[in-house]
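Asker: 3D model of this:
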Amino acid sequence: MKFENPLALENQLCFSLYATSLAITQVYKPMLAALGLTFPQYLVMLILWKEDGVSLISIARQLGQQPGALTPVIKRMAEQGLLTRNRSSADERQLQIYLTETGKAIREQVVHVQSCVFEKCGMSPEELLRLKGELDELRDRLLEDTP
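Answerer: Prediction:
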């Protein structure tokens, strides 16, 4: 890739990824707000819907975050009645996160959100899957050799 002005904002891969991330978050925002969720809360819920009773450390690792950065999000979700936070009986330093019945119940409503987002993207399922794969591969390459 060669650009006339390599330092122009519009020529930056980082800006394209950043702006796209903001744009997709804005697509999700009103639909998730109707369910009482923020985008970070939605990501936590996706993990818990797949496997309930996950440690805070595991959630943080899956999201590429530090546990301390997620603590306020998890605490708010517990206050909303979506999940509970329990100390592990095996290791009291570990915090295990469990869905409540309320947290489990909103799962079905979120399926509709996902289909609306896909529709808004204006791409075929195959194109979206290919793009996701390419982004996952890029992320993995960027994280290689990262402590």
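Asker: Every contact and neighbour count from this point should use C-alpha atoms.
Answerer: Will do.
Asker: For the most centrally placed residue in the chain, which non-adjacent residue is closest in space?
Answerer: The chain has Leu43 as the residue nearest its centroid, 3.3 Å off, counting by Cα atoms, centre = their mean. In this structure, Leu43 finds its nearest non-sequential neighbour in Leu63, 7.8 Å apart by Cα to Cα, 6 or more residues apart in numbering.
Asker: Please provide the structure for the following sequence as well, for comparison with the first:
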Amino acid sequence: MVVVTNAADPVPDPLALERQVCFALAVAARSVIGVYRPLLEPMGLTHPQYLVMLALWQHAPLSVTDLSRLLQLDPGTLSPLLKRLESAGYVTRERSRSDERALAVTLTEAGRALRAEAEKIPAAVVDRLGMPLEDLQHLHAVLTEVIAATRS
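Answerer: Modelled structure (predicted):
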């Protein structure tokens, strides 16, 4: 963390932009998502759609409620993502047979096939970031702690 001080004022400014965790996280998030963008474009996916697909590749089928909880997204935010993925032919949304109120999200054959292409993305991201894998794993662990701390 860079701490800027004024020679006349030896106490660092607690509101200095470069001292703010929120600023560093916001810039880092935009920057990393920017690294993903050219990798996802050939697949026809945005980053939020990619996150939905990751969850479905790991856990499908899922109810919209479970998917919303897993991705920590409001169902109102998730719904348009699912509609676009359905239009692209990657998922289907159907009423659950056991609970008519619930929508089940299932991968289509095209959605399942897309996984093979997506398996190249993590290594490409690590390569493009140019950081040691251990550093990225440590960053992930720390961010996971930050997320947990915000939920306490």
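Asker: And the TM-score between these chains?
Answerer: Here the TM-score for the pair of chains, by TM-score structural alignment, normalised by the length of structure 1, is 0.93; 144 aligned residues with a Cα RMSD of 1.4 Å.
Asker: rewinding a little: so what corresponds to the residue nearest to Leu43 of structure 1 in structure 2?
Answerer: The alignment partner of Leu63 of structure 1 in structure 2, by TM-score structural alignment, is Leu71.
Asker: Tally up the residues packed near its match, please.
Answerer: 15 (other Cα atoms under 10 Å).
Asker: Would you map the helices across structure 1?
Answerer: Remark: helices assigned in structure 1 by DSSP state H are 13-33, 39-50, 56-63, 67-79, 101-105, 107-121, 125-143.
Asker: Flag every buried residue along the longest one.
Answerer: Read that as helix 13-33 of structure 1. Neighbour-count burial for helix 13-33 of structure 1 flags Thr25, Tyr28, Met31, Leu32 (criterion: 16 or more other Cα atoms under 10 Å).
Asker: What range does it cover in structure 2?
Answerer: Under TM-score structural alignment, the match for helix 13-33 of structure 1 is residues 21-41.
Asker: and stretch 51-59 of structure 2, how far from structure 1 on average?
Answerer: Mean deviation of stretch 51-59 of structure 2 relative to structure 1 after superposition (mean Cα distance after the TM-score superposition for structure 1): 0.5 Å.
Asker: what's Ile147 of structure 2 in contact with, if anything?
Answerer: Residues near Ile147 of structure 2 by Cα atoms under 8 Å, 6 or more residues apart in numbering: none.
Asker: Relative to Glu117 of structure 2, how far out is the match of Leu63 of structure 1?
Answerer: Relative to Glu117 of structure 2, Leu71 of structure 2 is positioned 22 Å away (Cα to Cα, to the nearest Å).
Asker: The aligned residue in structure 2 for Ile74 of structure 1 and Leu139 of structure 2, how far apart?
Answerer: Mapped onto structure 2 by TM-score structural alignment, Ile74 of structure 1 lines up with Leu82. The gap separating Leu82 of structure 2 from Leu139 of structure 2 is 29 Å, by Cα to Cα.
Asker: before we move on, what about Ser68 of structure 2?
Answerer: To Leu139 of structure 2, Ser68 of structure 2 is 24 Å away according to Cα to Cα.
Asker: Tell me which of those two has more neighbours.
Answerer: A direct count of neighbours by other Cα under 10 Å for Ser68 of structure 2 and Leu139 places Ser68 higher, at 18 against 12.
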